[in-house]
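> Provided below are the primary sequence and the corresponding predicted coordinates.
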Amino acid sequence: MDYMLGVDIGTTSTKSVLYDMKGQVVAYANAGYKLYQDIPDMAEEDPDDILDAVVEVMGQVIRKAKAQASEIKGVSFSSAMHSLILMDKNDQPLTRAITWADNRAAKYSDELKSNGLGAEIYAKTGTPIHPMAPLSKILWLRHERPDLFKQTKKFIDLKTYVFFKLFGVYKMEYSIASATGMFNIFKLDWEPQALELLQITREQLPELVEPTAAITGLKNQYSDILGISSKTPFIFGASDGVLSNLGVNAIDPGVVAVTIGTSGAVRVVVDKPVVDPDGKLFCYALTKDKWVVGGPVNNGGIVFRWVKDQLFAPERITAEQMQVSTYDILTQIAEKIPAGSDGLLFHPYLGGERAPIWDAYARGSYFGLTRKHTRAHMVRAALEGIVYNLYVVMLTIEKITGKPKRIQATGGFARSSLWRQMLADIFEQPVTIPESFESSCLGAAVLGMYALGYVDDLSAVKSMIGVTNVHQPNPNNFEVYRELLPIWIRLSEILEPEYKEIAEFQKKHSN
């Protein structure tokens, strides 16, 4: 039996799936790690925790499958975007991995947006100006941690760190590079204007390679632990977002992928890089002739978790005692409330927001509360607010790519029939949910098969995603949402000027 191993280095955990060459799942493993939030706006991880998780899950699936070294034909990687690690002259980390969720560079993002320089750089790089991006993070560190900045030999991301540890080289593929804010998506090279702004050199950044590039020569210590040959090719792969599109077969023009995990995104593939005149959409590489345009949101399933922990603590305790999912209980509660939550609206900005408003200071709110509303209304309104937000991202994408032909949905939310129907009703589009799970792992594996010549085209994924379920929009529900969405959008615009004021108050008075 021949196998391809897909590895997804995520924000909260690393997942590994071993596939046969028909895309069938043979074994799965998952390992989480700690997110450090010691001070306001911090969101960091220990890069060695992540390296350990990568090695652990790879070893687990190989052992579960009892796969022989000769049967592992390749290992291909997906990774979360926008992370930053500073490495010193001895190739040791000067920092933990600063993740996309870290907002400490907000001041410098604001300055770039206000002085016009940010718009110039965005037009070349396709990465919206936001504290998530390494561009903003490095600018912040140069000004506020000059001691670390001066000691830095290399500015890298999590996947580059893992490959450095496994192979001893600093290489970054186009997909992750295209999410840094420092990579010219039209020239496929580091952007001089960005480097000049940051006062760094090309030599301080990794060597650029194509997502399909492969490397061999795995260090013996890891080869021995994993039980695979040092000659096994490792494919650099791409970012989790673009590979999720591939993993749900949303790579043809007009086919939109909507993902809601901890965070969320709306993405569509185009055949050449494009940028949004308003600077609100990203454009990231999948391959040289497939580019993904879309918008990421901070607030997906993490909002549902907040509802569970803060509004339904008694039910959570009961669910734990009964060994059932609290989320299933909350979904059943929300299903009893009509579409539109009897006029209760929720803006899900619990952790700032990227698309569609790109405001690190954004804060959440309920609007329209009356004595009639219950906790059940509040949970349904929260779920609807997440989807409203994604719909507004879709409206922005439509200006560039046109109306979607089909929506493919993935992520943890897709396990909920309520959310799937809600997505169909609010988007007023049929929503298809592939049976395959861990779409980024599958996308990585298919990209690896393509890179190594086991499949002729990325469209081979069509035969690998399994059975699909389709949810049709309910006319009664989308009529309600048609009424409420304009109010939701206008309210967001009215509140926007106040976000920074309340965020600064909260920061000033935080313990």
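Structure received.

> contacts and neighbour counts: CA atoms only from here.
Will do.

> quick one: secondary structure of Ser78?
At Ser78 the chain is in strand, as set by DSSP: H, G, I helix; E, B strand; the rest coil.

> Share the number of residues neighbouring the residue nearest to it when sequence neighbours are not counted, please.
Distance criterion CA to CA, 6 or more residues apart in numbering; nearest residue to Ser78, sequence neighbours excluded, is Asp8 at 4.5 Å. Residues near Asp8, counting by other CA atoms under 10 Å, number 30.

> Report whether the expected contact of Asp8 with Leu18 is present.
No - counting by CA atoms under 8 Å, Asp8 does not reach Leu18; the two are 11.7 Å apart.

> Can you flag the residue of this structure lying furthest from its geometric centre?
Arg371 (37.8 Å; CA atoms, centre = their mean).

> Leu491 versus that residue, what's the distance?
21 Å (CA to CA, to the nearest Å).

> contact partners of stretch 308-315?
Arg316, Thr326, Tyr327, Ile329, Leu330, Arg375 (CA atoms under 8 Å, 6 or more residues apart in numbering).

> Mind checking which of these are buried?
By neighbour count, with 16 or more other CA atoms under 10 Å, the contacts of stretch 308-315 hold Arg316, Thr326, Tyr327, Leu330 as buried.

> Can you give the contact residues for the helix or strand hosting Gly443?
When elements are assigned from DSSP states H and E, Gly443 belongs to helix 439-451. If you take CA under 8 Å, 6+ apart as the criterion, helix 439-451 is touched by 4-8, 15-17, 19, 21, 23, 74-78, 212-214, 235, 237-238, 240-241, 243-248, 410-411, 455-458, 460-461.

> cool, stretch 379-398 as well?
264-266, 280-281, 293-295, 297, 299-300, 303-304, 307, 330, 334-335, 337, 340-341, 344-348, 355-356, 404, 419, 422-423, 426-427, 485, 488.

> What of stretch 151-160?
Residues contacting stretch 151-160 (CA under 8 Å, 6+ apart): 9, 47, 79, 82-89, 91, 94, 97, 170-172, 203-206.

> After the helix or strand encompassing Ser16, which helix or strand is next? Please name it.
Using DSSP H and E, Ser16 maps to strand 13-20. Per DSSP H and E, the first helix or strand lying C-terminal to strand 13-20 is strand 25-32.

> helices and strands around that next one, which ones?
Packed against strand 25-32 by the contact rule (3 or more CA pairs under 8 Å, 6 or more residues apart in numbering; DSSP states H and E) you find strand 13-20, helix 47-65.

> possible to save these as TSV with mean neighbour count and distance to Pro434?
As requested, the helices and strands packed on strand 25-32 are exported to TSV (neighbours: other CA atoms under 10 Å; distance: least, CA to CA, whole Å):
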stretch	mean neighbour count	distance to Pro434
strand 13-20	25	17
helix 47-65	19	23
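
> try this one next to it:
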Amino acid sequence: MDYWIGIDMGTTATKAVLYTGSGAIVATQSIAYTLYRDPSGMAEEAPEDIFDAVVATIRAVSEKLTAADKLCAIGFSAQQHSLIATTSDFNPLTRVITWADTRANAAATALRNADQGHNIFMRTGTPIQPMSPLSKLHWLKHDQPDLFQAADHFMDIKTYVFHRLFGVYKLDLSLASATGLYHLEKQQWDQDILDLLGLSLDQLPEIVSPYAFESGLSLADAQMMHIPPETPFVWGAADGPMSNLGVAAIQPGIAALTIGTSGAIRVMTNQPIVDEKMRTFTYALDETHWVVGGATNSGASVLAWLKEKIFDDRITLDTMTQMAASISAGSGGLIFHPYLGGERAPIWDATARGSFFGLGYEHGQAEMTRAVLEGISYNIHAIAVALEEVVGELKHIQATGGFTNSEIWLQILADIFDMPIHIPDSQEAGCLAAVILSQKALGVMASFDEVTQLVTTRAVYTPLTEHLSTYRELEALYTDLLTHYQTTYGKLSEFKRR
């Protein structure tokens, strides 16, 4: 029987899923690793930890195969915006600098506000923010010049893994399109930006199609993963566009909403559409499919903060959401802005910080929990409003991520968005999408029209009419407060740096 493996190299863990050819899950394995943080805004990971997780997860699921089974291919989805500086022989000079690292904020702000800032964004579709490799490289050049000059190559985490396994120096065009160094129209590295950074083309990987693949593992690596050496490793794409593909959000008006550690909402298009107001991103899935959307730092990590720092850490997240469900819509007038670690869309301000507004003696843990869920949802809805200005009206949402286990959170989102929230049966969107691209790469799947047959719906949450007026009123107040807070975030940041 034919089998396929999908790999999702995420921010906090790598997951492998073994599928049948029809998309049925046979086995899964996830391995977490440490995200190193400090007060400077550092958010790094050890590249060898992620490589080891890839190898171990592949082995764990491939061991389910028998001698009579055929492993057709292994496809990859990977986190966006990661950066590793290496020597000429590809030994890392840094750890993986992740999207969550904010040390490039000053460099990003200077570049965004420069004369060429808007033009760079319009050519690349990547917001000029600390998350992007463009901003990180600009920061390294000016703040760590010795390291920048010592680096012969710059790569992302997927390139690192493939180089370790196959000795190649390549990057799929999907991840390339999210670097801030890629010219959307020309579909190649942007030479003017490389000149600005003082980089040469040979310092960056060769850009390849998401349908390209490598094969010919060493016998040692093949044995370590318990797979045949000739197994194709399909390059795949970035985790953002893959989420749309994996939940079949591939038609106009259908958005994919993902909430994990962070969150994002995206719509797929057949051409790159760039927002003149610089509020959304534009990234490639492949040569003819793109996603337009916005990403937020403020996802389930905010709920985890509430659990660990404000409540008793022994309380479970399930208990917290049950408490939230006991409170009426609007949390008794308690409003929460979720910007604990700065924010990407919709405000693009790394100095932003969180706040409870309206806190009174009448409020307790249940109200605070519901206010946090509502605050995260208000923020995502603000991204959706900007997104609709760019790509047109949204009709319904396909949701994926750990948050889909929370009925109260899904209902809050349906109420605030005032539209249906659809929950697919499988929540392994990234891994499934990696398999879909692998099947298309090897000619097993003719087009994405077949994807809808693989994605079935578990549940649909529809808006409750009795909540709509409450949320419209409080969301307007949330927005008014944010407008005021944005005038003070920078001042508070300066105070905290002293």
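Received, thanks. No experiment lies behind these values; they were computed from the predicted model shown.

> so the helix holding Gly443 of the first structure matches what in the second structure?
Using TM-score structural alignment, the residues of the second structure aligned to helix 439-451 of the first structure are 429-441.

> what's near enough to touch the counterpart of Trp348 of the second structure in the first structure?
Mapped onto the first structure by TM-score structural alignment, Trp348 of the second structure lines up with Trp358. Listed by CA under 8 Å, 6+ apart, the contact set of Trp358 of the first structure reads His130, Lys280.

> do the same with Ile176 of the first structure
Ser79, Met81, His82, Ala238, Ser239, Tyr284, Ala285.

> which of these tops the neighbour count?
Ala238 (34 neighbours).

> how close does the nearest residue to Ile98 of the first structure once chain neighbours are set aside get to Lys153 of the first structure?
Nearest residue to Ile98 of the first structure, sequence neighbours excluded (CA to CA, 6+ apart): Glu44, at 4.6 Å. Taking CA to CA as the measure, Glu44 of the first structure falls 20 Å from Lys153 of the first structure.

> what's the one helix or strand Leu208 of the first structure maps to packed up against?
Using DSSP H and E, Leu208 of the first structure sits within strand 207-209. Helices and strands touching strand 207-209 of the first structure, by 3+ CA pairs under 8 Å, 6+ apart, are strand 171-173, helix 174-177.

> Can you say which of those is packed in most?
For those, average neighbour numbers computed from mean count of other CA atoms under 10 Å are highest in helix 174-177, which has a mean of 30.

> how distant is it from the center of its chain?
14 Å (CA atoms, centre = their mean, to the nearest Å).

> What of stretch 390-401 of the second structure?
Distance, centroid of stretch 390-401 of the second structure to centroid of chain: 16 Å (CA atoms, centre = their mean).

> okay, that stretch sits on what stretch of the first structure?
The aligned range for stretch 390-401 of the second structure is 400-411, by TM-score structural alignment.

> where does Lys309 of the second structure land in three-state SS?
Going by three-state DSSP: Lys309 of the second structure is helix.

> And for the one 3 residues further on?
Secondary structure for Asp312 of the second structure, judged by three-state DSSP, is coil.

> Next, count neighbours for it.
10.

> same for the following helix or strand past the strand holding Leu208 of the first structure, what does it pack against?
Of the helices and strands lying after strand 207-209 of the first structure in sequence (DSSP H and E), the nearest is strand 214-215. Here strand 214-215 of the first structure touches strand 234-239, going by 3+ CA pairs under 8 Å, 6+ apart.

> Which helix or strand lies directly C-terminal to the strand it packs on?
helix 240-247.

> Pull out the buried positions in the longest helix belonging to the first structure.
Assignment by DSSP state H gives helix 475-508 as the longest helix of the first structure. By neighbour count on 16+ other CA under 10 Å, the buried set for helix 475-508 of the first structure is Asn477, Phe478, Val480, Tyr481, Leu484, Leu485, Trp488, Ser492, Tyr499.

> Could you say which helix or strand holds Val162 of the first structure?
Secondary structure (DSSP H and E) places Val162 of the first structure in helix 158-167.

> That helix versus helix 47-65: what angle between them?
Orientation note: helix 158-167 of the first structure sits at an angle of 70 degrees relative to helix 47-65 (axes from the mean of the first three to the mean of the last three CA atoms, to 10 degrees).

> and the angle for helix 158-167 of the first structure with strand 234-239?
170 degrees.

> Please name the residues that touch Phe163 of the first structure.
Contacts of Phe163 of the first structure by CA under 8 Å, 6+ apart are Val169, Tyr170, Lys171.

> Can you tell me, leaving aside adjacent residues, what's nearest to Ile207 of the second structure?
Nearest non-adjacent residue to Ile207 of the second structure (CA to CA, 6+ apart): Leu171, at 5.0 Å.

> would you list the helices and strands packed on strand 25-32 of the first structure in CSV and tack on distance to Leu195 of the first structure?
Shown next, in CSV, are these (distance: least, CA to CA, whole Å):
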stretch, distance to Leu195 of the first structure
strand 13-20, 31
helix 47-65, 25
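
> quick one, which of those is nearest to Lys272 of the first structure?
strand 13-20 (30.1 Å; CA to CA).

> Show me what the closest one is packed up against.
Taking 3+ CA pairs under 8 Å, 6+ apart as the contact cut, strand 13-20 of the first structure packs with strand 3-9, strand 25-32, helix 47-65, helix 439-451.

> With distance to Thr432 of the first structure as extra columns, can I get these in a markdown table?
Shown next, in a markdown table, are those (distance: least, CA to CA, whole Å):
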| stretch | distance to Thr432 of the first structure |
| --- | --- |
| strand 3-9 | 23 |
| strand 25-32 | 20 |
| helix 47-65 | 29 |
| helix 439-451 | 14 |
